[in-house]
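Enquirer: Here you go, sequence then predicted model.
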Amino acid sequence: MIRTLQLAASAAALLALAACGDNGGGGSASGARSGIWAAGSSTVFPFATRVAETFARGSGGAAPRVESLGTGGGIQAFCQGVGPTTPDIANASRQMKQSEFDLCAKNGVTDIVEIKIGFDGIVIATARNGNGFNFELNDLYEGLAKEVPGADGQFVANPAKTWNQVNAGLPNQRIQVYGPPPTSGTRDAFLELGMTPGAKLVPAVKAIEGDKDRFEAIAHTLREDGAWIDSGENDNAIVQTLTRTPGSLGVFGYSFLEQNLDTVKAETIDGVAPTADTIASGAYPLSRSLYIYVKKAHIGVIPGLQQFVQEFLSEGAAGKGGYLADRGLIPLPEDQLLAQRATIAAMTPMARPAK
């Protein structure tokens, strides 16, 4: 019965979409819409807006609507159902979680196409005139976790005030890091790629790894005493803060570093600097893939949706020397690029994520 109701709701939503597609591009009093709608990651946002601009020039129509809500916020909106009041695309700086996939399924969004569009790295940056840091991966956990092992092995509130208290090789500088909020895919990726492996290098934390919930709570909970400061879904705002707040560090995507090298610099992790080559190869520890998620139910109903998705991985956009590389996106290797294009052509739905 529940499944029947979901299908009926989806059918009604699709009828609204179809009506939208037949009305010559205008909206209607019923809430139907025309035009493509993508929402999600602040990291993917500049790439999606560039694709939208190019697509609009080629089609002669209005540019698709692109919103920066954070990966989590974009996927939440995407998963609310099928129809004109929900986005066609979720932009993401991490893969969709099992819980998000299940939310989509619960709301009738059952055919989701996952497309990898390229690579990005998460950088830890300072103002260009700031001190230099060569972080070890465990420094991230020991400096930024809310709780760390105390002298007796019990977990205590993080007592470190300066970076040299974490690692004598780091500058004697207060710990003050501006970073993305919990809704951000950049935050999720920083926890998975930086905090988690860093925590595993600390013996007392490694010892509780078997207790998954306890370990994750210890490894993923950032400080709330002012050492870590949530700074919204605007990575450019973090970049600007570094130049106004001497001694601070920022966590954001590599593409924003590329655009602001005149004012900020990236620090190394385990001796590796973030570059296009080290991120694409995975040598830089905080490397990640970027994605868009597409509602197959909206293909053929929202005018131009599949063509817009194809533009993301066109040679002019995603090829070497393409316009997305100019914005800081690190292109996929040729074999991966061809595989993703095949997924778009067939609109092959993704499997349920493992976690």
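Expert: Perfect, thanks for sending it. Please read these numbers as outputs of a predicted model, since none were measured by experiment.

Enquirer: From here on, just use CA atoms for contacts and neighbour counts.
Expert: Noted.

Enquirer: need the strands for the stretch 201-350 of the chain, in chain order.
Expert: For the stretch 201-350 of the chain, the strands defined by DSSP state E, counting those that start in this stretch cover 228-230, 249-253, 264-266, 268-269, 287-295.

Enquirer: what's in contact with the longest one?
Expert: Among residues not part of strand 287-295, those counted as contacts by C-alpha atoms under 8 Å, 6 or more residues apart in numbering are 44, 82, 88-95, 109, 111-122, 189, 193, 279-280.

Enquirer: Among those, which are located in strands?
Expert: Per DSSP state E, strands hold the following members of the contacts of strand 287-295: 89-92, 112-122.

Enquirer: related to what we said a few turns ago, for the strands of the stretch 201-350 of the chain, which one sits closest to G143?
Expert: The stretch from these with the least distance to G143 (C-alpha to C-alpha) is strand 228-230; that distance is 9.5 Å.

Enquirer: try this one next to it:
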Amino acid sequence: MKAFLGAAAALGLLALAPSAHAARDYVWAAGSSTVFPFSTRVAENFAKKTGKKSPKVESLGTGGGIKMFCGGMGEGFPDIANASRPMKKSEYEACKAKGVKDIVEIKIGFDGIVIAMDKKSPDYNFKLEHLYLGLAQNALRGGQFVTNPYKTWKDVGSGLPANRILVYGPPPTSGTRDAWVELAIEGGAKKFPTAKALHDSDEKGFKAKVDPMRKDGAWIDAGENDNAIVGTLTKTPGALGVFGFSFLEENANVIKGAAVNGVKPTPQTIANGSYPVSRSLFIYVKKGQVGVTPGLKEFLNEFVSDAATGRGGYLQGRGLIPLPPAQHEAAKATAGKLTLMAAPKG
């Protein structure tokens, strides 16, 4: 009898085990707030077409998403990292250290980082150097780096409005922040010979001086919810916001975008690179989870399909700037063959 009860108890534990450690039966993607609306739309269409569970998509910022993605293999970690910048060498090495070795990098399109304001605000035409001088913690003055002294945009450039400098933007965990610092802040600083010489001789020292954003209230880290920044702009006279182009396009009835170096952000200027603050968007996929996570391969196929990321695809309607045809075909081939990425150089 005791043997029977022992066997029954063991069977009971076995019956409980699957529910305690059930394999995940849905795709999980985490990362960039910019890629989030695109990934969410693909998830909705994937679920409708396949009848499978809708993928879980989280907006954590590129850095947060890649960190979670690189945490390990299996059901406890995302299958996909959404990213609004390329994966860094340090992140790739962190992945490898946790056993995440076979990673597929797929470029899905382009995005521009816009400087937006309420429709009733005056128009701004920034130069890259204005963005650096107005928003970096250390501004160049008389050939020296000093704690940023500028209070209004007119102080920074005579052709700019006299509004106080107040900008809501992405936090340090965001890929948008990384791209913003590289393209706008560093890009603007390099227009000055002193900063350019420092960059060429000591890139680490250049970044230490130039990259930190103001901490005196002129720049405010506004979290990963770009729609919340849009709401703030409509309620705060004179405030500006920094976020991805898709949020400008979605809210074009209440906000507008500034020109940078004389170029307004549009799908055309972002795709051809004439708008200076534009970047590529990516998804990173664990090859080892394909065939393990139900629906992962089909989700990738939907993401790179002509219907989604092709010209005229449904993500273009959401604000994604599509890849040129040859790059789009290359992305489809990478997703189809699950071609592994090379180690990043930096």
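Expert: Structure's in. What do you need? No experiment lies behind these values; they were computed from the predicted model shown.

Enquirer: quick one: TM-score?
Expert: The TM-score (TM-score structural alignment, normalised by the length of the second structure) is 0.93; 330 aligned residues with a C-alpha RMSD of 1.3 Å.

Enquirer: So which of the ones in strands among the contacts of strand 287-295 of the first structure wins on neighbours?
Expert: Top of these by neighbour number is N91, holding 34 neighbours under the definition other C-alpha atoms under 10 Å.

Enquirer: That residue -> the second structure?
Expert: Taking TM-score structural alignment, N91 of the first structure has N82 as its aligned residue in the second structure.

Enquirer: Report the contact partners of its match.
Expert: Neighbour list for N82 of the second structure: 29-32, 35-36, 39, 62, 65-66, 282-284 [criterion: C-alpha under 8 Å, 6+ apart].

Enquirer: got those as TSV, with neighbour count and distance to V242 of the second structure columns?
Expert: Output for these, formatted as TSV (neighbours: other C-alpha atoms under 10 Å; distance: C-alpha to C-alpha, whole Å):
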residue	neighbour count	distance to V242 of the second structure
A29	28	24
A30	29	21
G31	30	18
S32	31	15
V35	28	15
F36	21	16
S39	24	21
T62	30	16
G65	26	20
I66	27	22
F282	21	20
I283	25	22
Y284	21	25
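
Enquirer: What is the most widely separated pair among those?
Expert: Checked with C-alpha to C-alpha, the contacts of N82 of the second structure reach their widest spread between S39 and I66, with 15.2 Å between them.

Enquirer: can you pull the contacts of the spatially most central residue of the second structure?
Expert: To find the centre residue of the second structure, average its C-alpha atoms and take the closest one (C-alpha atoms, centre = their mean): that gives S84, at 2.9 Å. For S84 of the second structure, the contacting residues are 32, 34-35, 62, 175-176, 179, 279-282, by C-alpha under 8 Å, 6+ apart.

Enquirer: Flag every buried residue along the lengthiest helix in the second structure.
Expert: If each helix of the second structure is counted by residues according to DSSP state H, the longest one is helix 2-20. Within helix 2-20 of the second structure, no residue is scored as buried using 16 or more other C-alpha atoms under 10 Å.

Enquirer: Against M341 of the second structure, how distant is the equivalent of K116 of the first structure over in the second structure?
Expert: Alignment note: K116 of the first structure maps to K107 in the second structure; criterion TM-score structural alignment. Relative to M341 of the second structure, K107 of the second structure is positioned 11 Å away (criterion: C-alpha to C-alpha, to the nearest Å).

Enquirer: Now which residue in the second structure aligns to A280 of the first structure?
Expert: Under the alignment (TM-score structural alignment), A280 of the first structure pairs with A271 of the second structure.

Enquirer: What is the neighbour count of its match?
Expert: A271 of the second structure is flanked by 21 other residues according to other C-alpha under 10 Å.

Enquirer: Looks like it contacts F110 (just checking).
Expert: Yes: in this structure, A271 of the second structure sits in contact with F110. The criterion is C-alpha atoms under 8 Å, and the distance is 6.5 Å.
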